[in-house]
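Novice: sharing a sequence plus its predicted fold:
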Amino acid sequence: MINPQKQQPLCQSSDAGFTIMESLMAMMIITILMLGISPMIVLGVANRVQSRRVELAVQAARAYIDGVRSGAIDHPEHTLEMELDGGKNRSEFAKTEAPKPSNLTCDKNDYCDNKSNKSIYCVDLDDGVCSSDSSRDLIIQAFRSITASGDPANNTDKSYFLGVRVYRADAFKDQGELKIGEKGDKAKARGPGLSDRKAPLVEMTTEITTGTPSYSRFCDRLGCN
């Protein structure tokens, strides 16, 4: 007769799995690590977004200058009563006041205003119009010196210095004053990161010449020796 053997109870081990306390500790450690690296992640994303925005602003500024130079875009009417022969008054020219904030609704690739005291141009990047509610659209402020002849309306000699600033369209949304560059005397792009929304993304100054100026005239304007 075979005697049935008693079944041995299973041996329980302390290594069978995580306890609730161990799980909570692991979650706490992961949370602390995430809190430590999250600012770097946010800053990295902000850098990429702002760098891309500055890149688009530079492209918009160059396209606008090329359009004015070729005649595809009308010359800005905002004219400063100064001629920049020999580089004189360049610093004052670059310190031209920023446009005033206003609610914008402008057609794509057209002037929102083109007057003697304000010339702003729409660069649409989303829905066919520029709006001060858009964080993607760009607004170009353009201003120029008087022509080489001293007459802004003169059609025979339209050589002049052109200043260009590119702002985000949503910088015009509220009543906070728009800003100009910190130095105001040379072209530059704003740095990446969480920059000031009211500051220009890029500033440029160039010379527009519709005719073929003589070498002597060119030297007079740029200060050749």
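Specialist: That came through fine.
Novice: switch to C-alpha atoms for all contacts and neighbour counts from now on
Specialist: Fine.
Novice: what packs against the lengthiest helix in the chain?
Specialist: Using DSSP state H to define each element, the chain has its longest helix at helix 20-70. Packing contacts for helix 20-70, counted by 3 or more CA pairs under 8 Å, 6 or more residues apart in numbering; DSSP states H and E, involve strand 160-168, strand 202-208.
Novice: most packed of the ones you listed?
Specialist: Across the helices and strands packed on helix 20-70, averaging neighbours per residue (mean count of other CA atoms under 10 Å) puts strand 160-168 on top, at a mean of 24.
Novice: circling back to that earlier point, okay if I get the helices and strands packed on helix 20-70 as a markdown table plus distance to K179?
Specialist: Below are those laid out as a markdown table (distance: least, CA to CA, whole Å):
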| stretch | distance to K179 |
| --- | --- |
| strand 160-168 | 9 |
| strand 202-208 | 11 |
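Novice: so for M25, which of these sits nearest?
Specialist: M25 sits nearest to strand 160-168 of all those, at 46.1 Å, using CA to CA.
Novice: put this next to the previous one:
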Amino acid sequence: MIHHKQFKIKHSFSKGLNQILKHNNSKDDGFTIIESLVGMLVASLLVASIAPMILLSTATRLQSRRVEQGSQAAKSFIDAVRSGRIAVQSSDSTDEYIKTINAEFKKYDPSDENTKRSLEKNPGDYLINDTDDKEMPAPQDATGLYCFQTDGFIRTPFNCANDSNNQKDQFYIQASRIIVENSGPEDGYRLAVRVYRKDVDFDQTVVASVASIEPSKKTQTIVTNGLGNKQAPVIELTADVIKNNTTFLALCSRLGNAAEKDCQN
């Protein structure tokens, strides 16, 4: 009798357990079509919301790297000019390889107020301009431009213009010299440099900064959500190039320093 009761209890327990397991299995059979569609919709919304941030971050990182490389190209070019590895004119002085602009740049005279300059009052005397023939207008083609290659080699304007499809070329470099009037060969000069991307389209308008009348900076911005403005320079800068015998007075005359006693001494 006792054995029979134990058998009934075990049978009832086993039956109940099977029903519970069967019930749970029916719930875990899988997602319904509606549940799957809702899940896909939620995932799509999440991806769509973060996609612009990912694109902006990626584009900004690439543009920042491009500006950094352009700055390195400009500095390499300036160092090459200073060391004489890039000639600025022919040995007989008949040909200018790097064009002179601002040939009438006034020499500083402490007694003449018109020759005193400051970055605030005369930005065009310190920055590169794109205003008239005396300045450095934006290039219209590759003529006169240097090519900076990925391996650091700088090609001359002649080779650069006649072989513009070189795969190693990374940037175009535009350069000019700002020389004070009546200055001697040992007085030095200011070197103006613009760096453009190699994919600049010369069939479209190429832009540059304007500083003489209404200052307008037109270099490429680091923050971008696309490929950046390839028609604008990556960087614009000026650097003083001095010779072995360049005097402080010559440098002072070029900069238009307002410290009269310093220039006179």
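Specialist: Looks like it arrived, so ask away. Note that the coordinates shown come from a computational prediction; the quantities given were computed from them, not determined experimentally.
Novice: what does the TM-score come to for these two?
Specialist: In this superposition the chains share a TM-score of 0.74, using TM-score structural alignment, normalised by the length of structure 1; 203 aligned residues with a CA RMSD of 3.5 Å.
Novice: spatially, what comes nearest to the spatially most central residue of structure 1 if we skip its sequence neighbours?
Specialist: Against the mean C-alpha coordinate of structure 1, by CA atoms, centre = their mean, the closest residue is L201 at 2.8 Å. Closest residue in space to L201 of structure 1, ignoring its immediate chain neighbours: R190 at 5.2 Å, by CA to CA, 6 or more residues apart in numbering.
Novice: what residue in structure 2 is paired with that neighbour?
Specialist: Using TM-score structural alignment, the equivalent of R190 of structure 1 in structure 2 is Q220.
Novice: ok, back up a step: just so I know, which of the helices and strands packed on helix 20-70 of structure 1 lies nearest G17 of structure 1?
Specialist: Relative to G17 of structure 1, the nearest member of these by CA to CA is strand 160-168, separated by 55.7 Å.
Novice: who are the packing partners of the closest one?
Specialist: For strand 160-168 of structure 1, the contact count by 3+ CA pairs under 8 Å, 6+ apart identifies helix 20-70, strand 138-145, strand 202-208 as packing neighbours.
Novice: quick one: distance of the helix or strand containing K15 of structure 2 to the chain centre.
Specialist: Here K15 of structure 2 is covered by helix 2-27, with elements defined by DSSP states H and E. Counting by CA atoms, centre = their mean, to the nearest Å, helix 2-27 of structure 2 is centred 76 Å from the centre of its parent chain.
Novice: a helix runs through S102 of structure 1, doesn't it?
Specialist: No. Counting by DSSP: H, G, I helix; E, B strand; the rest coil, S102 of structure 1 falls outside a helix, being coil.
Novice: my guess is it contacts A171, does it?
Specialist: No. S102 of structure 1 is beyond contact range of A171, at 9.3 Å (criterion: CA atoms under 8 Å).
Novice: so the two - more neighbours on which side?
Specialist: A171 (25 against 13; other CA atoms under 10 Å).
Novice: pull the contacting residues for the more buried one.
Specialist: Taking CA atoms under 8 Å, 6 or more residues apart in numbering, we find A171 of structure 1 in contact with P101, S132, L178, R197, K198.
Novice: burial count for the closest residue to the second one other than its chain neighbours?
Specialist: Residue nearest to S132 of structure 1 in three dimensions, not counting chain neighbours: D170, with 4.5 Å by CA to CA, 6+ apart. The local packing count at D170 of structure 1 equals 23, with neighbours defined by other CA under 10 Å.
Novice: let me know how buried the residue nearest to L201 of structure 1 is, in neighbour terms.
Specialist: Count around R190 of structure 1 with other CA under 10 Å applied: 17.
Novice: which ones are touching it?
Specialist: V54, P200, L201, V202.
Novice: from those, which is closest to G36 of structure 1?
Specialist: Distances from G36 of structure 1 to the contacts of R190 of structure 1, taken by CA to CA, are shortest for V54, at 28.7 Å.
Novice: map that closest one onto structure 2.
Specialist: Under the alignment by TM-score structural alignment, V54 of structure 1 pairs with V67 in structure 2.
Novice: same question for A98 of structure 1.
Specialist: So, by TM-score structural alignment, A98 of structure 1 is matched to A138.
Novice: which residues in the stretch 151-265 of structure 2 form helices?
Specialist: 157-162, 248-255, 260-264 (DSSP state H, counting those that start in this stretch).
Novice: ok, back up a step: what lines up with the residue nearest to the centre of structure 1 in structure 2?
Specialist: Counting by TM-score structural alignment, L201 of structure 1 corresponds to V234 in structure 2.
Novice: which residues does that match contact?
Specialist: For V234 of structure 2, the contacting residues are R66, V67, G70, S71, R194, V195, Y196, R197, T219, Q220, by CA under 8 Å, 6+ apart.
Novice: so how far is C252 of structure 2 from the last one?
Specialist: Here the distance between Q220 of structure 2 and C252 of structure 2 works out to 32 Å (CA to CA, to the nearest Å).
Novice: stretch 254-265 of structure 2: which residues count as buried?
Specialist: R254, L255, G256, N257, A258, C263 (16 or more other CA atoms under 10 Å).
Novice: wait, stretch 76-92 of structure 2
Specialist: S76, F77, I78, V81, R82, I86, V88.
Novice: and if you look at stretch 66-75 of structure 2?
Specialist: In stretch 66-75 of structure 2, counting by 16+ other CA under 10 Å, buried: R66, V67, Q69, G70, S71, A73, A74.
Novice: if I read this right, the match of V54 of structure 1 contacts G228, doesn't it?
Specialist: No. Here V67 of structure 2 lies out of contact with G228, judged by CA under 8 Å, at a distance of 10.7 Å.
Novice: so what corresponds to D203 of structure 2 in structure 1?
Specialist: Superposed on structure 1 with TM-score structural alignment, D203 of structure 2 falls opposite Q175.
Novice: tell me who's in contact with that match.
Specialist: Q175 of structure 1 neighbours (CA under 8 Å, 6+ apart): P101, S102.
Novice: tell me the spacing between it and S132 of structure 1.
Specialist: Taking CA to CA, one finds Q175 of structure 1 at 12 Å from S132 of structure 1.
Novice: so who does the closest residue to D151 of structure 2 other than its chain neighbours touch?
Specialist: Closest residue to D151 of structure 2 apart from its sequence neighbours, by CA to CA, 6+ apart: K168 at 7.5 Å. Residues in contact with K168 of structure 2 (CA under 8 Å, 6+ apart) are Q149, T150, D151.
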